[in-house]
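S.K.: One predicted model, sequence on top.
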Amino acid sequence: MSIRERLGRELLFFDGGMGTLLQERGLEPGELPEVWNLKHPEEVEEIHRRYFEAGSDIVLTNTFGANACKFHDDNWSLEEVICAAVKNAKRAQEQGVLDGRETYVALDMGPTGKLLKPMGDLDFEDAYRAFAEAATLGEKNGADLIHIETMSDTYEVKAAVLAAKENTSLPVFATMIFDERGKLLTGGDVPSVVAMLEGLGVDAIGMNCGLGPDQMLPLLKAMRRYTSLPVIVKPNAGLPKQKNGETYYDVEPERFAATMKKIVEEGACVIGGCCGTTPDHIRRMVEACKNHPILPVEEKEDTIVSSYGKAVILGDMPLIIGERINPTGKKRFKEALKAHDMDYILKEGITQQEKGAHILDVNVGLPDIDEVQMMKDVVTQLQSVTSLPLQIDTVDAKAMEAAMRIYNGKPMLNSVSGKQESMNAVFPLVKKYGGVVVGLTLDEQGIPSDADGRVKIAGKIIEEAAKYGIRKKDIVIDVLTMTISSEKDGAKVTLEALRKVREIYGVRTVLGVSNISFGLPKRPVINSHFYTMAMQNGLTAGIINPSSEEMMKSYDAFLALMGYDENCTSYITKYAAQAAAEKAAAQVAGGNGTLRIAGGNGPSQPVGTDTGNTLTLKYAIEKGLKEEAHHLTRELVKTRDAMEIIQQELIPALNVVGDGFEKGTVFLPQLLMSADAAKIAFAVIKDVLAESGAAEEKKEKIILATVKGDIHDIGKNIVKVLLENYGFEVLDLGKDVPPELIVEKAIEEEVTLVGLSALMTTTVVSMEETIRQLREKKPDCRVMVGGAVLNQEYADMIGADFYGKDAMQSVHYAQSLFGTENKV
């Protein structure tokens, strides 16, 4: 029986950890575990065999780091390693399964150890190619399935899933590494991860590493709430501890098994272990759980679109899709597209988010531009400055696919129609990449003049989508808004169709609201009243301008009147303060239709634009607007002191973003974009200081390094960016750095703070050794540590001075150590 047939119907057992067991057998710090497939195949084979004997149905190959981005060994090729890894597991399967059980060998694919662009330096397609090579080799050598695990970034796991599905026919499992708040490193939460991975068509979804079984229980409940897939749970054996120079985990096999039984009771149907778990843990787990019935996998009906860090559920409460990133009727936006003025486009997105949009429509179609490339550029950069999901709006199938491929999440797609040609082009893309698709009620005969005709086309779209395996929950219907100046019954027919589509098919709905008033004076009057009527008749999401006061009044009032705004709290908060806000805005804006630079108490100067808004350098940095940051800084240094700009604009902006990151309201992409904008502003100021002959203030030096044996530098690189923006000089020694080199540089450069990073359990011993040598040879040096495998207790045990749970905590520690809270 294939594993797909067994998934969700019976409880399946994974194996446990590999790295710590190899260490027990002599794996040296810094030695690649994967080369043991060739150097010591008997040791690897024995570990696999013990897991099969313990009751594992699925055993992972020793290939966690076997990809071209991560594996570098002059003696062994990647093909040799993966071939040997699969064969070792297969031989163990033959020897260890003596009771006739049907078992499987899974190709283990771990992360690249790098951040993908635009946050890092690894291109999405380069990551895809690295995963594709590993997946292809795995299937070629006999793996039964592919298990993608320990992923902390939705973008990287998307590259891995696409690589596996496009290059093999194997089942694909994917598990992520969440923190206790249910967040990924790059900001994703449980529903956003579920939406994207389900859309991509994985066979099972779940979590592994990072947490012990007790900490994973609430996350499992959240995942079960949203997913229609079988759920995998593979915890660590608790939290790492240290004793007599050795790392151990604090959850013993019996306790591990008892908690895993609770995890099965809460709905997991594939279970196993990660760091610190042993064959004994798995044996006890199998004994405790093997006869326990599993909860059925339930089909969920939520219509969800997502970005890397936010899931938006299209439910009963109406939502807003911002319409401003669209050239139709917008001369200035057309100019921005032709000039590739990305900051103007990004500002439109940021403004709409601030005004209350839940989703942003993105349409960049103009006859004289490369729509495919422009769509890719806009989608990529918009996702760097806003966490809102995007609606990819295009009639060009190539542009649609290009955007869907590089989109970090599960997008909305605008659109497909009832024309067979349209459905043939769009539905395969929805099936391949995932998405919530807008169905337009028009076909080869045009737009029906009556409601029943439009409802019939809606049914045709839903029926055709089902042939591709696209569920009704992933379709929203646009019954089309007709202009009442040319069709007197246009509004009545649209509202009737809207109501009938909801009643007959139970699908969510969307409308481009402002089409109703073309050709009429005082269009906002018509638009806002029609918007209210549409919401009353079942409109799920209106495509509107969230900066329109009339439209937002209709929206806010509707939520209050229909009970979606509990106790009218949002309405009261917004409108009670409106008079004061309008008065303050009038004093600041000047009303002259120009963009004004404002900063501290310095003078404001007009810079040509037509937005009529005040844009400060502080705001540009907070929002990650790099071109604006450069321009505004160049203008400000003409009239204000450089250090004053730093103290009144740059540092407050970085503090706002840093505080938001710590609170979970700002995510990693936004943090890094803000850091980039600040870096550009600092560069302008530095040039001015150099031209004036002013001496730069001496910066405190900090060494950063990923410890010996560890080739993951994501966390270290994030800390580096932030420390540099807060005025520290960072000596980045890279990854896989031996203790002796770190000590040597600390002495040579007279450094008194060293930051050490480790992501792998097998390399924390190198961190401890580095600290020991620093204590011995550079006793005045403080050490801060961080990484997914660490916690405060473990940091204390290995003698670190500070444990940073995230990058901003490292900055705060450095500031407190050097007394630089208000300096750059």
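M.R.: Arrived safely, thanks for sending.

S.K.: Only C-alpha atoms from now on, for both contacts and neighbour counts.
M.R.: Will do.

S.K.: contacting residues for Lys745?
M.R.: Contact partners of Lys745, counting by CA atoms under 8 Å, 6 or more residues apart in numbering, are Val751.

S.K.: I'd like the distance between it and Ala758.
M.R.: 19 Å (CA to CA, to the nearest Å).

S.K.: Gly715 now?
M.R.: Applying CA to CA, the value for Gly715 to Ala758 is 9 Å.

S.K.: ok, structure two:
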Amino acid sequence: MDVREYIKNNILIFDGAMGTMLQQKGLQIGENPEVFGFKNPDKLIDIHRLYLEAGSNVITTNTFGANELKLDKLGYTVEEIVDNAVNMAKMAIEKSDKSKPRFVALDLGPIGEMLEPIGTLSFDRAYEIFKRQAIQGEKSGANLIIIETMMDLYEAKAAVLAAKENTNLPVFCTMTFDENGRSFTGCMPESMVATIEGLGVDAIGVNCSLGPKQLMPIVEKISKMATVPIIVQANAGLPEIVNGQAIYNVDAEEFFIGVEKFAQLGASIIGGCCGTNPEFIKKISENISILKKVEIEKNNSCVVCSPSKFIEIKAPTVIGERINPTGRKLLKESLINENLDYVINLGLEQIEGGADILNVNIGLPNIDEKRMMPKVIKEIQSVIDVPLQVDSSNIEALEQGLRYYNGKTIANSVNGKEELLNAILPIVKKYGACIVGLTLDEKGIPSTAEGRFKIAEKIVNKALSYGIKREDIFIDCLSLTVSAQQEEALETLKCIKMVKEKLGVKTILGVSNISFGVPNRRALNNTYLNLALSAGLDLPIINPNEEGIMETINAFKVINNIDKGCVKYIEKYSDCKQNNIIKATNDRKNDLSLESIVEHGLKENAKDATLNLLKEYDENYVLDEVLIPSLDMVGKKYDKGEIFLPQLIQSAETVKVSLNTIKETLAKNNTNIVSKGKIIVATVKGDIHDIGKNIVKIMLENYGYEVIDLGKDVPIEEVVNHSKKNNIQLVGLSALMTTTVHSMKETIDALRKEGLNTKVFVGGAVLTEEYAKDMGADYYSKDAKSAVEIAKLNFN
């Protein structure tokens, strides 16, 4: 039986944790779990057998970390490890009770390196790594693929595409979230659902992260958004460190209470993650009759998103039009020269003006649009968190934009030409994007509303036939300049109303087209925008920095009872300054301070701005009075949840450019920046994850500390020896896995035994402040920002 058929009418039970079970079978700290399973197939079969006897329908292969980056270093291939793991799962099923449906799930976990722009791993490289695992999994006989414990939406997208494009297996995908409701990289559960479900997965949800109680709010958010089956695999609560070991605080009884609530919220695929064992699965299996499969109510909301910003389009939503080289000389030059900071500045100005979404059009005859589109999108997304609309008449460039966009985007555009519909709509469906349909065809643009409506109807029906949701279809009834086709201005408005009433889809319009070729364009644009909004326009494509344009939008929301209690209107205009947006943005553009450059992560502007400051001030002033306060401000925004990890890293990388500029200047004078102190950072013995540690290193260096990075899987004696040799006052230790927490405690104990005057701070996904104290650490660092505060306490 296909697992997709089974979950239509049944609760599907996954197994529980693998790592702790392997430890019970002899896996040592620092030993690779996948290689251990390869060397000990009987032990692996026995673990699977225990879960099958407990009642699991699905056995997850021991391949969570079986990627080439990890295995090549150990002398093993992905193919042999995956093949062995799948076959051991199949053998366990062969020996099990045949009365229950049983499935083998190929497990794909995170690669262990961050993708660009946070890290150095490219999207394409990540895709190839996942592709190799997926192909071998299907070849070896897996029944489905489970992509799990993803912290980065972009990495999850790469994994899903690799699985979908290279196998015919069902694909489930889960991410992991913190108690603040965000992933490590700032992704929202709603953004995960909008993006990953759009790629065509068969189930979506959450695993690891937290215990059942803490996970409930996240599952609630997922259940409100998802239209495919929901999978939940919680931890057995939050771990406590006892004698260096992680002990989980939720038993099977309490865990099942959480499972019941998950099922009530619509979860139909249940399993366990860290801390769970066959006892937990048995409790679920024995009480399966209590769990009632709840049909997920179909969500008809229209959404677009970036990882950290999610927009439901239910009121006029402004799309900024200015990233379009038509008639913009400076933008043309910046695209040709690939000076993308200018593009980012245009985006930032529009967001300050009030844009909710940014249109991105880079169509020029003298650039390679297919190559440039993903480059521009990546650069914009490294700094700006609002959703983007990918705008191109080049089909290859449009597809590249959809593929490399991180989130759910809008494809602009298609029209009523049959050939174009058949070329573009499958691409839009594949990537789960929204689609803009222009009311023109082989005969051009009809002069009447009725003629345009007929094309709109064709586009909608064709899109629906490709499986694109009605709520993801936007129709552009096309505004034409009154200088040439004045009588058709009202036909556009009539068509908008017809589309809204008869087709039930959203409408979009490039408003400023109406005023080309006439004086005082502002008056025409504002008036026509008002009329279009009244006719039912949902997404005006406008210049939000144009005087009065946002006033029209904000006033419309008040009059139409969208801005309840006039709250936002009063907040914006009560100071009577009327916020002269054009002046403010021009001032900002012409006088971009180093502080502003750091805040927005504009790396390409950092060097010149630093050199300009160094003409007036010395190096210490620039570091202590400009760069560090700027980073402090960025850190405060990060703490408040106003920005997220990608923006924090981008700002840190910008400071690094400035620091390098200062160092180059000092080198010419044969002087150096005085270090504020030496700090060791290391990922402990047995742990090969260094994501968090690398981020801490970047932040500490930018604050003027000299960081000795010992790397990952660092032996205890190496940490001790380097601390003695360099007279280190502060050591930072990182561990991401529960299995290596004991190694962290042993490292701290070894430092204490040597009698070194060294303070230790610790961090990692499995740690809390309480656990840090229990293992003898001086400080707990929840993130890179707190690591900087710890350093300040010890050196300033």
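M.R.: Nice, thanks for sending it over. Note that the structure is predicted; figures quoted are calculated from it, not measured.

S.K.: After superposition, what is the TM-score?
M.R.: With the length set by TM-score structural alignment, normalised by the length of the second structure, the two chains reach a TM-score of 0.98; 796 aligned residues with a CA RMSD of 1.7 Å.

S.K.: tally of neighbours for the residue in the second structure that Ser514 of the first structure lines up against?
M.R.: Matched to the second structure by TM-score structural alignment, Ser514 of the first structure sits across from Ser512. Ser512 of the second structure has 22 neighbouring residues, counting by other CA atoms under 10 Å.

S.K.: wait, doesn't Ser512 of the second structure sit right on Asn525?
M.R.: Yes. Counting by CA atoms under 8 Å, Asn525 is a contact partner of Ser512 of the second structure at 5.5 Å.

S.K.: didn't Met535 of the first structure look like it was pressed against Met317?
M.R.: No. Met535 of the first structure is beyond contact range of Met317, at 9.0 Å (criterion: CA under 8 Å).

S.K.: my guess is Leu615 of the first structure meets Ala589, correct?
M.R.: No. The pair Leu615 of the first structure and Ala589 does not pass the contact test of CA under 8 Å, sitting 9.6 Å apart.

S.K.: The aligned residue in the first structure for Glu571 of the second structure and Ala557 of the first structure: what is the separation?
M.R.: In the first structure, the residue paired with Glu571 of the second structure is Thr573, using TM-score structural alignment. Distance from Thr573 of the first structure to Ala557 of the first structure, counting by CA to CA: 13 Å.

S.K.: Would you mind telling me which of those two has the busier surroundings?
M.R.: Just comparing Thr573 of the first structure and Ala557: by other CA under 10 Å the higher neighbour count belongs to Ala557, 16 against 10.

S.K.: Please give me every residue in contact with the more buried one.
M.R.: Tyr571.

S.K.: rerun at 10 Å
M.R.: By CA atoms under 10 Å, 6 or more residues apart in numbering, Ala557 of the first structure lies in contact with Thr532, Met551, Gly563, Asp565, Cys568, Tyr571.

S.K.: residues contacting the match of Ser514 of the first structure?
M.R.: So Ser512 of the second structure contacts 321, 479-481, 521-522, 524-526, 528-529, 540-543 (CA under 10 Å, 6+ apart).

S.K.: what kind of secondary structure is the most centrally placed residue in the first structure in?
M.R.: For the first structure, Tyr308 is the residue whose C-alpha lies nearest the centre (CA atoms, centre = their mean; 2.9 Å). For Tyr308 of the first structure, the secondary-structure state derived from DSSP: H, G, I helix; E, B strand; the rest coil is coil.

S.K.: Can you give me every residue that contacts it?
M.R.: The contact partners of Tyr308 of the first structure, taken as CA under 10 Å, 6+ apart, are 153-155, 184, 186-189, 192-193, 196, 383-384, 386-389, 407-410, 667-669.

S.K.: how close does the lengthiest helix in the second structure sit to the first structure?
M.R.: Using DSSP state H to define each element, the second structure has its longest helix at helix 645-668. When the first structure is overlaid, helix 645-668 of the second structure sits 1.5 Å from its aligned residues on average, using mean CA distance after the TM-score superposition for the first structure.

S.K.: What residues of that helix count as buried?
M.R.: Neighbour-count burial for helix 645-668 of the second structure flags 645-659, 661-663, 665 (criterion: 16 or more other CA atoms under 10 Å).
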